[in-house]
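**Student:** need coordinates for the following:
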Amino acid sequence: MTSTRSAHESATPVAQSGELFAPVSSGVELCYQTFGDPDADPLLLVMGLGGPMTWWDPDLCRLLAERGFFVIRYDNRDTGRSSRVGGRVSRTTLVRAFLGAPVRAPYDISDMARDATGLLDHLGIDSAHVVGVSMGGMIAQTLAIEEPSRVRSLTSIMSTTGKRTVGWQNPSLFPALIGGRGPSREAYVKASAAMWRMIGSPAYPQPAEETRARAEETYDRGVSASGVLRQMLAILTQPNRGARLRSVKVPTLVIHGLADKMVHVSGGRATAAAVPGAELLLVDGMGHDMPPALFETFTAAIRRNADRA
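**Tutor:** Modelled structure (predicted):
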């Protein structure tokens, strides 16, 4: 996940909306933004844990628009400028869920998938190509399973099936994930930079000033520590989708970095193995982010997969 600006400049200006809002369910309003021609192929981008829509780099969004997509990025519930959802989640509850004990979550991945369909409804879009990163991949997979008529093609990036024996986190990350980032802007920025140093792509290191700029933008648009915990619990309590993924009939692309510490590459391999005919693209030196050096690779693969629809 990244919001780093690359050197790419569009030869032809791509239309870009401001930040807009869509009521998608009772009490939930999503902030979203679009790139490109509304008559082009709709492409819905779904971000991961605690990540606002701005982690979809605008340069990547413009590249996708240039390839014939109407690109829609949005803040998930409990993220950025979208609605905050009630329900307290303690760190003790997270640990219990991590260990497999039964717990009750304020919402689940299916609820977040319904947010996505609500956004499509708001935009008058019957179906879209769907691309999800990390938790967003879980949401995208769930959408393809539960609302197959709404998904034209599926791209799952650095994600997993929900099976506990695949796609695990490196144990060294868990303290940082549940430890909080402090209430101040500077504390958040420092903790965020430290996390990206741990999970970023070793072959494509991000300049410190760009990591800091992303964290500052994320904080300024709105962060919710309690929201991150609610999303994390939705991840920890998700079902194993392996068997149900066999019902997915749309063209499917799975992208995963071989150096991913947040979601082990076994999660990507399991996802590709579960979906009939899925393409698996493994990237050397890629961690749990989307480096600008790989934007052309991602764009070409997503377009190729969509063209199979």
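
**Student:** make it CA atoms for all contacts and neighbour counts henceforth
**Tutor:** Fine.

**Student:** what's near enough to touch the spatially most central residue of the chain?
**Tutor:** For the chain, the residue nearest the mean C-alpha position is residue 47 (2.4 Å; C-alpha atoms, centre = their mean). Residue 47 sits next to 1, 53, 55-56, 74-76, 132-137 when contact means C-alpha atoms under 8 Å, 6 or more residues apart in numbering.

**Student:** mind checking which of those land in helices?
**Tutor:** 135, 136, 137 (DSSP state H).

**Student:** distance check, the second one against residue 109.
**Tutor:** Just to be clear, that refers to residue 136. Per C-alpha to C-alpha, to the nearest Å, residue 136 is found 9 Å from residue 109.

**Student:** over to the last one?
**Tutor:** According to C-alpha to C-alpha, residue 137 stands 10 Å off from residue 109.

**Student:** could the contacts of residue 47 go into JSON lines alongside distance to residue 119?
**Tutor:** Shown next, in JSON lines, are the contacts of residue 47 (distance: C-alpha to C-alpha, whole Å):
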{"residue": "1", "distance to residue 119": "22"}
{"residue": "53", "distance to residue 119": "14"}
{"residue": "55", "distance to residue 119": "19"}
{"residue": "56", "distance to residue 119": "17"}
{"residue": "74", "distance to residue 119": "9"}
{"residue": "75", "distance to residue 119": "11"}
{"residue": "76", "distance to residue 119": "11"}
{"residue": "132", "distance to residue 119": "15"}
{"residue": "133", "distance to residue 119": "18"}
{"residue": "134", "distance to residue 119": "20"}
{"residue": "135", "distance to residue 119": "18"}
{"residue": "136", "distance to residue 119": "15"}
{"residue": "137", "distance to residue 119": "17"}
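
**Student:** now show me the structure for the sequence below, then we'll compare the two:
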Amino acid sequence: MSERVIDAGGVRLCTESFGERAAPPILLVMGTGASMLWWEEGFCRMLAEGGRFVIRYDHRDTGRSVTYGAGRPGYTGADLVEDAVAVLDAHGIPAAHVVGVSAGGALAQLAALRHPDRVLSLVLISTSPAVRGDRELPPPTAEFMNFVASAQADWSQTDSVVDHLVDYARVLAGGRRPFDEAAVRDLVRRDVERADDFAAVRNHDVLPDGEPSRAPVSSIAAPTLVIHGTADPMFPLGHGRALAEEIPAARLLPLEGAGHGLDRADWTTVVHAVLAHTAAPGQGGNPGAGTRR
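**Tutor:** The predicted structure follows:
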């Protein structure tokens, strides 16, 4: 494991790798507003122990990557897609298996559309089609929307921010499983204390999309595995089904009772599925692990 700050076209990004460089590479793309710590070390190590070279990184305005003035990010969502490619460049990786969660799943889709030669396969967790068509998708739950509308935090006070983010994580968990508040609180506090300027993460709330993709997700050629919790309050399961139906030959792996994100209780299932999906043909596992639609 080694943390490394890279120069991505004049932009400072903090990355960390696990495993042997000669192993098949996996790039982990977290959702906007979240640093690489949300790809927890134990999960990364499980993938590395399965024979993969794993890279996680901090988005701009998170963790130890570059930060911008409050309300003035100076970059777009499209730039975050290019950042993912820049991370591969900095590590000397021509192409990788890309695993994205939440908005990171949308970034992964856009990377596959814009740079198909850099994406060996996709794993899309708790996300939605990055390019919306005419399909009707289910809205977030009322509980999620009520929290977003009413929640407040004093971003100058660490304890207030931690309490707010723990409450948000509780809502995202979906309510069908026990919520490990102690573990989440520890992760949130480490994330807040590690960041160069944690308040800068709010720039992601005002981030413009940048140049939109003109290609539909149905034109994604990379083998795709969709993993989605059945209790996701932000993107209900219909979003995962839409991806599995629209991306050619994609597979859907539902996680019963799981909410939004990657629950520790699902690590073994998800790691097994990712390792199978990213295995070279004939080297074990079903590269399309999961159930069709």
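
**Student:** ok so, going back, can you tell me what the residue nearest to the centre of the first structure aligns to in the second structure?
**Tutor:** Structural alignment (TM-score structural alignment) places residue 47 of the first structure against residue 30 in the second structure.

**Student:** please report the distance of the corresponding residue of the first structure for residue 243 of the second structure from residue 127 of the first structure.
**Tutor:** Residue pairing (TM-score structural alignment): residue 243 of the second structure is matched to residue 271 of the first structure. According to C-alpha to C-alpha, residue 271 of the first structure and residue 127 of the first structure sit 22 Å apart.

**Student:** look at those two and report which has more neighbours.
**Tutor:** residue 271 (34 against 20; other C-alpha atoms under 10 Å).

**Student:** quick check: that one touching residue 244?
**Tutor:** No - with contact defined as C-alpha atoms under 8 Å, residue 271 of the first structure does not reach residue 244; the gap is 10.9 Å.

**Student:** alignment lookup: residue 252 of the second structure to the first structure.
**Tutor:** Under the alignment (TM-score structural alignment), residue 252 of the second structure pairs with residue 280 of the first structure.

**Student:** three-state assignment of its match?
**Tutor:** strand (DSSP: H, G, I helix; E, B strand; the rest coil).

**Student:** contacts only, for the nearest residue to it once chain neighbours are set aside.
**Tutor:** Once flanking residues are discounted, residue 280 of the first structure sits nearest to residue 254: 4.8 Å by C-alpha to C-alpha, 6 or more residues apart in numbering. Residue 254 of the first structure sits next to 155, 156, 157, 158, 268, 271, 272, 278, 279, 280, 281 when contact means C-alpha under 8 Å, 6+ apart.

**Student:** of all these, which two lie farthest apart?
**Tutor:** Greatest spatial distance among those (C-alpha to C-alpha): 158 and 278, at 14.6 Å.

**Student:** so between those two, which is more surrounded?
**Tutor:** More neighbours surround residue 158 than the other of residue 158 of the first structure and residue 278, with 35 against 20 (other C-alpha under 10 Å).

**Student:** report the contact partners of that one.
**Tutor:** By C-alpha under 8 Å, 6+ apart, the contact set of residue 158 of the first structure is 133-134, 137, 254-257, 260, 263, 265, 267-268, 288.

**Student:** ok, residue 137 and residue 109 of the first structure, which is more surrounded?
**Tutor:** Each of residue 137 of the first structure and residue 109 has its neighbours counted (other C-alpha under 10 Å); residue 137 has more, 28 against 24.

**Student:** how about the aligned partner of the more buried one in the second structure: what's its closest non-neighbour residue?
**Tutor:** Taking TM-score structural alignment for the superposition, residue 137 of the first structure sits opposite residue 105 in the second structure. Spatially, and ignoring its direct neighbours in sequence, residue 105 of the second structure is nearest to residue 124 (5.1 Å; C-alpha to C-alpha, 6+ apart).

**Student:** likewise for residue 79 of the second structure?
**Tutor:** Nearest residue to residue 79 of the second structure, sequence neighbours excluded (C-alpha to C-alpha, 6+ apart): residue 210, at 7.6 Å.

**Student:** now do the helices in the first structure.
**Tutor:** For the first structure, applying DSSP H gives helices covering 58-66, 91-98, 109-123, 135-146, 174-178, 185-199, 208-221, 225-236, 242-245, 265-274, 295-307.

**Student:** mind putting those helices in JSON lines, distance to residue 20 of the first structure included?
**Tutor:** As requested, the helices of the first structure are arranged in JSON lines below (distance: least, C-alpha to C-alpha, whole Å):
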{"stretch": "helix 58-66", "distance to residue 20 of the first structure": "16"}
{"stretch": "helix 91-98", "distance to residue 20 of the first structure": "33"}
{"stretch": "helix 109-123", "distance to residue 20 of the first structure": "11"}
{"stretch": "helix 135-146", "distance to residue 20 of the first structure": "20"}
{"stretch": "helix 174-178", "distance to residue 20 of the first structure": "30"}
{"stretch": "helix 185-199", "distance to residue 20 of the first structure": "25"}
{"stretch": "helix 208-221", "distance to residue 20 of the first structure": "13"}
{"stretch": "helix 225-236", "distance to residue 20 of the first structure": "21"}
{"stretch": "helix 242-245", "distance to residue 20 of the first structure": "33"}
{"stretch": "helix 265-274", "distance to residue 20 of the first structure": "33"}
{"stretch": "helix 295-307", "distance to residue 20 of the first structure": "25"}
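
**Student:** please consider this matter closed, and thank you.
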